[in-house]
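S.K.: dropping the sequence and predicted coords here.
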Amino acid sequence: MDLRKRVYGGIETEGSARAAARRFGVSASTGVRLAQRMARTGSLEPGRQGRPAGGGKLAAWRDRLSGWVKVEPDITMPELVAKLQANGGPAVHPSTLSRLLCAAGYSYKKRR
């Protein structure tokens, strides 16, 4: 953030994004993008990265998967994948289902 503020301060004083970028040793496109970000959002904070939580191809199936696990608590992840695909769901890896169920509050317990 410090460099972003200094570069933008240079843009304000020099009037040129490219000149300010040269002065601080960053690319000209970085200076231009900082000026555009400030004009568009009013902030120099970097944008959030990644996909928003709660999306993905299993979002529509979350409740149905939870229901299947409640009915049959000892179902394995490969069995759950097969059941999902048999019901027209997307092809996913068992570990993907495991992460989804752990996020939903289910825990994994090994039994002897």
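M.R.: Thanks, I have the structure now.
S.K.: CA only for contacts and neighbour counts going forward, please
M.R.: Fine.
S.K.: wait, what's in contact with residue 7?
M.R.: Counting by C-alpha atoms under 8 Å, 6 or more residues apart in numbering, residue 7 touches 20, 21, 24, 31.
S.K.: got another, please set it beside the one above:
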Amino acid sequence: MGHCYSLDLRVRVADFVEAGHSCRAAAQHFAVSESFAIKLVRRARDTGSPAPARQGRPPGGGKLVAYEAFLIQTDA
């Protein structure tokens, strides 16, 4: 599984591109992949924030949801 770059780095890359540089130049300057820079700029443009998306399964779904009340009751 991949890792998330820090928000500080994400902001610096997005600002670098916003200042008029290309995504590929930003990738080379900050030693990140071109793919990361391109996707980051797209994400910042679409959502207004370069912050990473939440990862993992959304809460409330899973195999044991139907048995949640029973499990809580037997735990006590």
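M.R.: Done, it's in. These numbers come from a predicted model, not from an experiment.
S.K.: can you calculate the TM-score here?
M.R.: Scored against TM-score structural alignment, normalised by the length of structure 2, the superposed chains reach a TM-score of 0.77; 70 aligned residues with a C-alpha RMSD of 2.0 Å.
S.K.: need the contacts of residue 7 of structure 1 in a markdown table (columns: distance to residue 61 of structure 1).
M.R.: What follows is the contacts of residue 7 of structure 1, written out as a markdown table (distance: C-alpha to C-alpha, whole Å):
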| residue | distance to residue 61 of structure 1 |
| --- | --- |
| 20 | 51 |
| 21 | 48 |
| 24 | 50 |
| 31 | 44 |
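S.K.: which ones among those map onto helices?
M.R.: Per DSSP state H, helices hold the following members of the contacts of residue 7 of structure 1: 20, 21, 24, 31.
S.K.: most widely separated two among those residues?
M.R.: Spanning the widest gap among these are 24 and 31, at 9.5 Å by C-alpha to C-alpha.
S.K.: would you turn the ones in helices among the contacts of residue 7 of structure 1 into CSV with neighbour count and distance to residue 56 of structure 1?
M.R.: Compiled in CSV, these are given as follows (neighbours: other C-alpha atoms under 10 Å; distance: C-alpha to C-alpha, whole Å):
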residue, neighbour count, distance to residue 56 of structure 1
20, 24, 41
21, 22, 38
24, 14, 40
31, 24, 34
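S.K.: could you single out the nearest of the residues you listed to residue 64 of structure 1?
M.R.: For these, the nearest to residue 64 of structure 1 is residue 31 (48.9 Å; C-alpha to C-alpha).
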